Every structure is written in C-alpha cells, then in structure tokens.
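**Q** model the following, please.
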Amino acid sequence: MRRTTPFTTTTAPVAVIGTIALSLTGSPAHAGPSAPAERAQMRGLPAAAGTVEALASAATALAQASARPKSHTVVRGDTVSAIAARHGLRTADVLAWNGLGWKSIIHPGDVLRLSPSESATTMHRAKAVSRDTSHGASDARGAGTHTVTKGDTLWAIARSEGVSLARLLRANDLTTSSIIYPGQKLEIPGRAAAPAAASAARKSASSSGSAAKRVVLDDEQVRGVKTIIAVGRELGVPEKGIAIALATAMVESWIRNVDYGTHDSLGLFQQRPSMGWGSADEVRDPRRATAAFFGGPGDPNGTATRGLLDIDGWRDMEFGAAAQAVQVSAYPHRYATWEDQAYEWLEAYG
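**A** Purely as a prediction, here's the structure:
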C-alpha cells in the first residue's frame, strides 16, 4: 500500500502556487462575478483590487479603519483638514459629523467625532421606516417644503422630516453654519425625484443668476431695505452697489438685524466684531453696518475693513463676484440669485 504525505507550506507543489498566482491576476472582460476584480468591486474596493498590491492596500485600509479612534481632542495647531487626513477621512465628513462649516473655528480641548453618530443613524433609519409604512404619504412629505419657526435648527428639521442633514443642506445650498430664520421656506428633498429637481434648479440658478424664489418682504425687511438704500444714496453709491448690498443682506441675514450668527457674526450683514467690523452694538446698528459694507471714504472702520467701494474694479465685476469680494463666503454664487429682486426692491423703496 503506497503511503502519501500531506502537503505542508514548505512543500506546496508548483502547480498549486501557480494556481494561486493565476487567481490574483487580471480576469478577462467577460469573466463573471466570481472573478477576483469584480468580487472586489462588489465589496466596494477599487477596480484594481484583483492585484496583490491592491488587495494588500485594501487590507491595510480596513485595518486602519478598525483601529481608528472614535474621537479626537484638538490640540494647538490642529485644523479639521489635517485631522481628517491623519485618520484617512474626508474633511467634509468630519465637518458634517461635528456640525461644523468650512469657516468654523476649532479650539484646543474641543473633541471632534471621527465617525457619524450612531443615535443619529438609528433615528434616521427609524424615520425612513416610518415613512415607508405610511401608505404613500412619505412621497408627498419627502418632496415638500418646511417653513422655519422660532427655535428650529437645521439638524432638528432634517430629523423631523426624515432626511439626512447633508441632503437638506445640499437641497437648499446651505452649510452647517448657515443661519435660518422664522418664515423661511426650506426644500425637503424626496427619496428619488427631489434631488434631480434640486440639481436642475441649481443649474438654472447658476445660468440665469436670478433664480431665487420670490419673496414678499415683511415690515422688518422693508425697514432694512430702506435703511440700506438711504445710506447708499447719502454716500453716493451707484445703483448697482446698492442692489449688491440688498442682495448681500438677504443672503446673510434675510434682511433682519439679527443678534446672533455663526461665531460672533451679527446684524444685517453678519459682520464680526472679532474681525474688526466694530463692537457688537456697532455691527447691529443698521446704518453703521451698511456704511461699513460700502466702505470708501465714509467707512466708519477706516482702513480696518474693506468695503465694496474699496475694491478696485467692482463696478465691472459680475454682481455676485462683487458681493463675494466683501463677504468672502463659502458659497459665492448665492448672491447673484437675488440680483433681479434686489433691483426691484431698489425701485420700489428707493
């Protein structure tokens, strides 16, 4: 009777090694889902994951994700982008998980999440299940609008409407640091049709420069409009400059003299005392804030800040670009969407 010896790792036949090597090479274009590269793609790995190097890289990435801490305590010199890169994350994700915007400031001692909140994810899924079992009502709810009331926050609205905060922000061209106001209407994206509609609306806005929804100004907003126009007239600002100021105030504060904002931003134009725009009381003085926005010889801040009239060639700039030159916003295209209505307000109340 012939005796056989089991294979060991040191005596593996060349044929076996060759078979393993062949299984790690590229597969024909017609290969089925069993091909290594396609199996890798089905798992969400890169298309080239059928190679030894890519598989090793993917394994390393999975190991890093498993070892990643759940939070990071900020130290001096840290930035959100540097923290994200250090842990193999996208900056946008770290911002969203911590309710921050691109202009947010972090401080030593702050604790940042390095993954989405489990409670938020669970709540979102529960909302989604609730909508799916509501006999069709979810489609109408998911593609409607929400009128902001006092005390509302973007996170609370997203949660109550059963949509992710990221989708709510994208549908309304907002950031986590954007300010919302009572009476403002927000688009609530639907599960399928609404994102496409929102994309089309944004494309229309970018091409026409005047696609903002029409609004009827209330008494507080009318007072703000009249103040901006009056100060502009007194300073000899051209019509275009006054219209730019009106559109800017609409974007920044909904033309309301608010006593809150991102960080220490206040007033009609969300000017920041910490950035030299004046004291808290000064930036909430509508006339002074407007004069500071216009700048020029009548700038109450002197040369500490730069207003519209201080920008070389502002008259020849595109409407939104001129506003952006003063405000330095993360979403510069939003100003141009109010251009037509700004000129209408100027004509009606000027």
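
**Q** C-alpha from now on. contacts and neighbour counts both.
**A** OK.

**Q** number of nearby residues for Ser71?
**A** As a burial measure, Ser71 scores 11 neighbours (other C-alpha atoms under 10 Å).

**Q** following up with a second sequence; could you model it the same way so I can compare the two?
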Amino acid sequence: MRRLTLSPLPSRRRTAVIWPAAVAGTIALTLTAEHAAHAAPPEPALTSLPPAPRSLGMPVLAAVTPPTTYTVKPGDTVWDIARAHGLDTAAVLAANGLASDAVIRPGHVLALTPAAAPAPPAPAAPEAAPRTHEVRPGDTVSAIARANGVSLDAVLSANGLTRASIIYPGDVLRIPADSPAPAPAPAAVAPATAPGLDAEQSDNARLIIRVGRELGVSDRGILIALGTAMQESWLRNLDWGDRDSLGLFQQRPSTGWGTPAQILDRERSTRVFYGGAADPNGTATRGLLDIPGWDQLPYADAAQAVQISAYPDRYAQWEQPATTWLAVLG
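**A** Got it, this is the predicted structure:
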C-alpha cells in the first residue's frame, strides 16, 4: 500500500492588505453613511421658547353641600342622626321644635339646619328732650303750635286743653316733640262770596273765620261769631248804630269796648268779641272765651252772653246759615 506522506501545512502569516486609495475611500464613505443612517437625528436649533408642557387633566371635585333635611329610617334616634351629620343633638331638637323625650318615627323629615335667628330689634331712638313754652301776653295756642312746628291738636292734647280752653301769661305749655304739624294741603281757591252774602259781607265773614282760626277757637265758636255779626250789623262794618254802637259787632265805646277808632278796626273788634287771653281789652270786657261753659250753651244763649242784647232770641236764626258760610269760606 502506498503511504502518503503529508507535508506540513505552511503556517499562516498575517499580512497587511494594502487597498488601493480609491477602494479605501469608497469603503470609508460606505461605513460613514451606514453609521449616519443609524445615528440619532440632530437636534433642531431653538428658534423660540418650547411649548408649555401639556397639563394632565385632573378631575375637579364639586363642593359637597351638606343635606338640610333627613328622612327618619327604622331604628334611627335623634342622637344617631345628629352624630352622623356632625351636629349637636340639642341643635337638631331645637331646629325641629322637639322635646328631649320626643319620639321620631320612620318617614318623618327632620331639619338639619337651625332656623334663622330673628334679627335683633333696632335700638330705640333716643327720646328728644321735652320742650316747653311760657305763655306771654297776646299768645294763642295755635300761634304757639305754629311757631314750634307742631299741630294745634298735639299741643292741646299734650297739655290737657280743649279748643275752648283759656291760657294766661305765665302758663307753661309742653310742646310735644313727635307730633309735627300736618303738611298744608294745596290751598283751594275760596269763592268770592258765600250763599246769601255779597262781596263785602263775605270779606268780613272771611276775616272773622281767620281770626278765630288764629286764636284756636273751635268751629262752634266761629259759627257763633258769624251769626252774631250778621244779627248786629248784617256783617258790615257800620259807623253808626243804636246809641253809640259801632262796627261789626255793634260794640259801644261808652261801655268799655274801645275807642270809636278801635271798634271800627275790624280785626281788633273781632278779637275783642272772642276775648280770652289774647283779648286786646284785657279784662275790661268779657268775650266769648271768657264765659265759663260757653261751648255747652245753646247757640243763641252763647251769643247773648257776650252781647247782652234786648232781642236775645234773634241770634238763633243764623246758626244754619253760618254753618254754610264757614263751610264755603273757611
């Protein structure tokens, strides 16, 4: 058999492979391109501020309103209900008008909020200090009331007076602070004449009414003055009369009613007829307001008490007409 003799393999030697320059450049470019394909893209240049990060939507929890009522269930007690809602047992009882031993039953509806406390009362306004007025000669209640901005009736009531009362110098009247005078009503235009009277008579009647109002005389006193003047002078300011009688009320100088000139002064003679504390004659003569109980006397008797006429019954016929004149002219 033929023996094969193996010759030893030549040993490997690392030999440097020298590539041509063109091939080397191609390989380099290929590797560079391949590396670039797998590399992260370049970061863009910042040309503006980055957008704000998007906020994560968080659920908004709605405010929980505590219940204002509770429907009783089997086994409930007021104490359990109050504790479950963080309330005081006494407050729940009070809110529902319950006594401490009250029994509640299933289905009852209990209020869980107390009733609103009533508003405290407003503090009372401090009471004004009382005012007074000392009566001076010539004062009348109506003039005092007007000067102090209160009503005539308020002053009369505060001092226990009536429209027929007489005040005297030195009297001290209380002026109420809480009774303002009523606002004047729009002035109505009074007719020029009253039924049955001409212009002169109506003018004299209007003067008698005005003076009576200023003196605080009642309507009845004014009616007596109107009827008296009509009976004595036909409501005319006469410069003649029986014996020395003159003027609206036929007053006589010889009996102390004043001088002829004073009696022919219509306003003065009217004030003298009314008399009272503001009488220009003082106590020399007696007017209507000076007669005790004059407002309780029959119409003709009150007039006669002032006039002392020889025909006392004739005054009565003018009571009804005087009522009409006052209603029209007053």
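
**Q** what TM-score comes out when they're superposed?
**A** Once the chains are laid over each other, their TM-score by TM-score structural alignment, normalised by the length of the second structure reads 0.41; 137 aligned residues with a C-alpha RMSD of 1.2 Å.

**Q** ok, then the element right after the helix or strand encompassing Arg288 of the first structure?
**A** Take DSSP states H and E as the rule and Arg288 of the first structure turns out to sit in helix 286-294. Sequence-wise, the next helix or strand beyond helix 286-294 of the first structure is helix 319-327, with elements assigned using DSSP H and E.

**Q** all strands of the first structure, in order?
**A** 71-73, 111-113, 145-147, 185-187 (DSSP state E).

**Q** can you lay out those as CSV showing distance to Glu344 of the first structure?
**A** Below are those laid out as CSV (distance: least, C-alpha to C-alpha, whole Å):
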stretch, distance to Glu344 of the first structure
strand 71-73, 49
strand 111-113, 45
strand 145-147, 24
strand 185-187, 21
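
**Q** helices or strands next to the helix or strand where Gly227 of the second structure lies in the packing?
**A** For Gly227 of the second structure, the element it lies in under DSSP H and E is helix 219-233. Counting by 3 or more C-alpha pairs under 8 Å, 6 or more residues apart in numbering; DSSP states H and E, the packing neighbours recorded for helix 219-233 of the second structure are helix 199-214, helix 299-307, helix 319-329.

**Q** okay, Arg202 of the first structure and Asp139 of the first structure: tell me how far apart.
**A** Distance of Arg202 of the first structure to Asp139 of the first structure, given as C-alpha to C-alpha, to the nearest Å: 22 Å.

**Q** hmm, back to that, dump the helices and strands packed on helix 219-233 of the second structure to CSV, plus distance to Ala225 of the second structure.
**A** Formatted as CSV, these follow (distance: least, C-alpha to C-alpha, whole Å):
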stretch, distance to Ala225 of the second structure
helix 199-214, 7
helix 299-307, 7
helix 319-329, 9
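
**Q** could you dump those helices to TSV with distance to Ser269 of the second structure and mean neighbour count?
**A** Converted to TSV, those look like this (distance: least, C-alpha to C-alpha, whole Å; neighbours: other C-alpha atoms under 10 Å):
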stretch	distance to Ser269 of the second structure	mean neighbour count
helix 199-214	10	19
helix 299-307	13	21
helix 319-329	19	17
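
**Q** Ala143 of the second structure: which of those is closest?
**A** Ala143 of the second structure lies closest to helix 199-214 among these, at 6.5 Å (C-alpha to C-alpha).

**Q** the closest one packs against which elements?
**A** Counting contacts by 3+ C-alpha pairs under 8 Å, 6+ apart, helix 199-214 of the second structure packs against helix 141-147, helix 219-233, helix 266-274, helix 319-329.

**Q** and the angle for that helix with helix 319-329?
**A** Angle between the axes of helix 199-214 of the second structure and helix 319-329 is 80 degrees (criterion: axes from the mean of the first three to the mean of the last three C-alpha atoms, to 10 degrees).

**Q** which of the helices and strands packed on helix 219-233 of the second structure sits closest to Leu156 of the second structure?
**A** helix 199-214 (14.2 Å).

**Q** and the angle from that closest one to helix 266-274?
**A** Relative orientation of helix 199-214 of the second structure and helix 266-274, computed by the same axes, to 10 degrees: 50 degrees.

**Q** residue ranges of the helices in the stretch 1-150 of the first structure, please?
**A** Assigned by DSSP state H, counting those that start in this stretch, the helices in the stretch 1-150 of the first structure fall at 14-23, 36-42, 52-67, 80-86, 91-97, 118-132, 137-142.

**Q** any chance of those in JSON lines with distance to Ser208 of the first structure and mean neighbour count as columns?
**A** Below are the helices of the stretch 1-150 of the first structure laid out as JSON lines (distance: least, C-alpha to C-alpha, whole Å; neighbours: other C-alpha under 10 Å):
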{"stretch": "helix 14-23", "distance to Ser208 of the first structure": "55", "mean neighbour count": "11"}
{"stretch": "helix 36-42", "distance to Ser208 of the first structure": "40", "mean neighbour count": "19"}
{"stretch": "helix 52-67", "distance to Ser208 of the first structure": "44", "mean neighbour count": "13"}
{"stretch": "helix 80-86", "distance to Ser208 of the first structure": "34", "mean neighbour count": "15"}
{"stretch": "helix 91-97", "distance to Ser208 of the first structure": "28", "mean neighbour count": "18"}
{"stretch": "helix 118-132", "distance to Ser208 of the first structure": "35", "mean neighbour count": "14"}
{"stretch": "helix 137-142", "distance to Ser208 of the first structure": "27", "mean neighbour count": "16"}
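
**Q** tell me which of those lies nearest to Ser253 of the first structure.
**A** In this view, the helices of the stretch 1-150 of the first structure are compared for proximity to Ser253 of the first structure by C-alpha to C-alpha, and helix 91-97 is the closest at 22.3 Å.

**Q** what is the burial count for Leu226 of the second structure?
**A** The burial count assigned to Leu226 of the second structure is 30, neighbours taken as other C-alpha under 10 Å.

**Q** pretty sure it contacts Gln320?
**A** No. Applying C-alpha atoms under 8 Å as the test, Leu226 of the second structure and Gln320 come out as separate, 10.7 Å apart.

**Q** name the next helix or strand following the helix holding Gly227 of the second structure along the chain.
**A** Past helix 219-233 of the second structure, the next helix or strand by DSSP H and E is helix 260-263.

**Q** in that following helix, what counts as buried?
**A** Going by neighbour count (16 or more other C-alpha atoms under 10 Å), the buried part of helix 260-263 of the second structure is Pro260, Gln262, Ile263.

**Q** ok, now stretch 194-206 of the first structure?
**A** Neighbour counts over stretch 194-206 of the first structure (16+ other C-alpha under 10 Å) mark Ala194, Pro195, Ala198, Arg202, Ala205 as buried.
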